[in-house]
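Undergrad: okay, sequence plus prediction incoming.
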Amino acid sequence: MSTSAGGTSRRANPGPQAAARNRAALLAAAREIFAEHGSHAPLNAVARRAGVGQGSLYRHFPDRIALVLTLFEEQVSTVEEIARDPGVTLADLLGLVTRHAIESVVSIDVASAAPERRPDPRLMDLRERTAVVLGSRLERALADGEVRPGTTVDDVLLAVEMVAAALTRRPAADREAYAARAWQLLGMKVNVPGR
């Protein structure tokens, strides 16, 4: 604590460190809340779980879509990071995308949001990044028979969207088995990593 000129004590301003901690706490809380209740869960529940006020939430994420897209961007970045390993296959990348969908309906809700409205440019950027990273393994997957002959990157993205959308109607405990069945029906090999 420091003392002001008038002799009253006040707490030192933690500054940027507190802001970074609050942001990290909000993201962790949002992952949990959205996994439990979907991305339409009340944002005040996210702030409460993070232990911060709603003002802090809105300073970091001015609206729900900003928060949801930040979480989705983290998932895309993880897939990109894993793809830096040249030994990683399309089946491995699809498995990671599937694990994200199983554990968090954030990517599911974002991918299926308001088809009648023009898509958010940030979402389109994340979709393009996903297409690039999945497309980087498609040729080898075709050669190895992991996907049907003639499969395109758009086909792979459509399959991801179909599986993810199907998972929105399943309880969390059933999603893993349901996703495995969906990929099998689509005729695509997918290696879903354990938790």
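TA: Okay, I see it.

Undergrad: okay, CA-based contacts and neighbour counts for the rest of this
TA: Noted.

Undergrad: which parts of this protein are strands?
TA: Assigned by DSSP state E, the strands in the chain fall at 2-3, 9-10.

Undergrad: for the last one, the distance to its chain's centre please.
TA: Relative to the mean C-alpha coordinate of its chain, strand 9-10 is positioned 42 Å out (Cα atoms, centre = their mean, to the nearest Å).

Undergrad: which other helices and strands contact it?
TA: When contacts are defined as 3 or more Cα pairs under 8 Å, 6 or more residues apart in numbering; DSSP states H and E, strand 9-10 sits against strand 2-3.

Undergrad: quick one on the thing from earlier: dump the strands of the chain to a markdown table, plus distance to Leu43.
TA: Converted to a markdown table, those look like this (distance: least, Cα to Cα, whole Å):
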| stretch | distance to Leu43 |
| --- | --- |
| strand 2-3 | 34 |
| strand 9-10 | 30 |
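
Undergrad: next up, a structure to set beside the first:
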Amino acid sequence: MMEHTGRDGRRPANDGPKAAARNRAALVTAAREIFAEHGLEAPLSAIARRAGVGQGVLYRHFPDRTAAVAAVLEENVRQIEQAAEAEDATFAGVLGVLTWHLIESAAFIGLLHADRAAGRSDIRAHALGLSERVERALRRRLPGGHRLSAVNDLVLSVAMVSAAVTGPTREERERRALAAWRLLGVEVGPVRAFGG
């Protein structure tokens, strides 16, 4: 068995849980990018390569494609919730974060259309739960009397914008998303990841 050593001839330190957390974060980021570029059927090996880890590390964190997709969706929703919880958060700012996730994550668009996951009750239930969390986060910062305040208007407008997010490049998808919000008469803050 070959032992790996660093440049100084010593074996590198085992970071244990720190490395596991770093690897998981790298895998989620890579999965978001790969799924956005190549769709949800992209090879999992591409995710491992993009994250800079071996396939064994990938499968330790995500035993199958569904687990990888779920991790990306969970991270997307968590960032939207964090954006809404920020002390200086505005509705436009939270919409900017939501829009970034629509542009960057093909899987996220599927989540927002969870009612179409017919025949897969497990996926549908999970997706509906995540979708409800997104709605709660948005409503937390929705000003009273806003044009999207009516019961179903907020969810419908997000679904409409998500349907418009198409195109071969990130720039095209962003242009279309912002045009859709503009047509709905809704102001959107900077399109960026939360904390970005």
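TA: Received, thanks. These figures come from a predicted structure and were not determined experimentally.

Undergrad: TM-score for this pair?
TA: For this chain pair, the superposition-based TM-score is 0.76 by TM-score structural alignment, normalised by the length of the first structure; 181 aligned residues with a Cα RMSD of 2.8 Å.

Undergrad: thinking again about what came up before, closest one to Gly38 of the first structure among the strands of the first structure?
TA: Closest of the strands of the first structure to Gly38 of the first structure is strand 9-10, at 40.2 Å (criterion: Cα to Cα).

Undergrad: can you tell me the centre-most residue of the second structure?
TA: Asn76 (3.1 Å; Cα atoms, centre = their mean).

Undergrad: how about that residue: what's its closest non-neighbour residue?
TA: His101 (6.4 Å; Cα to Cα, 6 or more residues apart in numbering).

Undergrad: related to what we said a few turns ago, to Ala113 of the first structure, which of the strands of the first structure lies closest?
TA: Nearest to Ala113 of the first structure, of these and by Cα to Cα, is strand 9-10 at 46.0 Å.

Undergrad: return the residues in contact with Glu87 of the second structure.
TA: Listed by Cα atoms under 8 Å, 6 or more residues apart in numbering, the contact set of Glu87 of the second structure is empty.

Undergrad: give me the distance between it and Val94 of the second structure.
TA: Using Cα to Cα, to the nearest Å, Glu87 of the second structure is found at 12 Å from Val94 of the second structure.

Undergrad: now Ala19 of the second structure
TA: Counting by Cα to Cα - Ala19 of the second structure and Val94 of the second structure are separated by 31 Å.

Undergrad: please apply the same query to His38 of the second structure.
TA: From His38 of the second structure over to Val94 of the second structure the distance is 27 Å, taken as Cα to Cα.

Undergrad: higher neighbour count, those two?
TA: Neighbours were counted for His38 of the second structure and for Val94 using other Cα atoms under 10 Å; Val94 has more, 31 against 12.

Undergrad: aligned counterpart of that one in the first structure, please.
TA: Using TM-score structural alignment, the equivalent of Val94 of the second structure in the first structure is Leu93.
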